[in-house]
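S.K.: One predicted model, sequence on top.
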Amino acid sequence: MYAAQAIALLVLAYLLLRLYRDYSGGRLDWQSGISWAILILVFVVVAIFPIQVSQAVKDLLGLGRGLDALFVVSIGLLFFIVFDLYLKIDRTEREITELTRKVAIELEEINERLKALEEKVKVEERH
């Protein structure tokens, strides 16, 4: 085993441990937990059998070299992750906008009630 493989396996073990802690702590839902666990396990397989995996991917994609195949797959995977993050950020922005609207409407209603109460108090003070 090469030093790079050992380092990769240590990093991946740390990521699995952190994933477990985040899931146990409720900071991660089960769908994301499973997705990340599968991705990390795929990287474990690649770290243990880099040449065999690159050759299999190369043969599957019809590319000339195994390393090219791993780069193509990595770029595709990164594109998927970025797209997923984009969707989550867009959803969060929409939720923030909706919450801001609700808070603004409720604040306006509270201000109107306060004005009505102030006017009522002023009228009562005159009598």
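M.R.: Ah, there it is.

S.K.: hey, let's count contacts and neighbours off CA atoms from now on
M.R.: Will do.

S.K.: could you pull out the strands for this structure?
M.R.: Read by DSSP state E, the chain holds no strands at all.

S.K.: another one to put next to it:
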Amino acid sequence: MIIAKAIATFFATLVIVKVYDEFRHGRENIIMLFFWLATWSTVLTLAFLPGITFWLRENIFGPDTGLGTIFGIGLIFLLFISYRLYIKADRAERKINKIVTELALKDLDKD
């Protein structure tokens, strides 16, 4: 369980620092900042207070299957990968918009 906590803490810290840096430099909006802060705060809460997941699982899904930790670690990796993909796609979109705007302005100047 200590390994799961360490992995969750590492990735949560990494994402929170990166998303704050993106926000600070104007490459991220405040809604996405709060979304990722809430998401990774929830991940940390569940990693350090696993009793919440046991309670939810027993009340929603029934008895323990024993794979919760493995699936939890997998979820952490998936969330981290989805964050990185979102950032890369957003940057590509911004670059494309900038290039299109510059080309349109050049065409306008030629006319």
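M.R.: Yes, it's here. Predicted model only: the values in this text are computed from it and were never measured.

S.K.: Any idea what the TM-score comes out to?
M.R.: Laid over one another, the chains give 0.55 as their TM-score (TM-score structural alignment, normalised by the length of structure 2), with 91 aligned residues with a Cα RMSD of 3.8 Å.

S.K.: can you count the residues close to the nearest residue to Ala37 of structure 1 once chain neighbours are set aside?
M.R.: With sequence-adjacent residues excluded and distances taken as Cα to Cα, 6 or more residues apart in numbering, Ala37 of structure 1 is closest to Leu16, at 6.9 Å. Residues lying near Leu16 of structure 1 (other Cα atoms under 10 Å) number 17.

S.K.: And the one 5 residues further on, by the same measure?
M.R.: Arg21 of structure 1 has 13 neighbours, counted by other Cα under 10 Å.

S.K.: Check the alignment and tell me where it lands in structure 2.
M.R.: The alignment partner of Arg21 of structure 1 in structure 2, by TM-score structural alignment, is Asp21.

S.K.: Contact partners for its match?
M.R.: For Asp21 of structure 2, the contact set (Cα atoms under 8 Å, 6 or more residues apart in numbering) is empty.

S.K.: how many neighbours does the closest residue to Ser41 of structure 2 other than its chain neighbours have?
M.R.: Once flanking residues are discounted, Ser41 of structure 2 sits nearest to Ala12: 7.5 Å by Cα to Cα, 6+ apart. Ala12 of structure 2 has 23 neighbours, counted by other Cα under 10 Å.

S.K.: repeat for Leu87 of structure 1
M.R.: Neighbour count of Leu87 of structure 1, defined by other Cα under 10 Å: 12.

S.K.: Please apply the same query to the one 4 residues further on.
M.R.: One way to gauge burial is a neighbour count; for Arg91 of structure 1, by other Cα under 10 Å, it gives 12.

S.K.: With Ala104 of structure 2 instead?
M.R.: A count of nearby residues for Ala104 of structure 2, using other Cα under 10 Å, gives 12.
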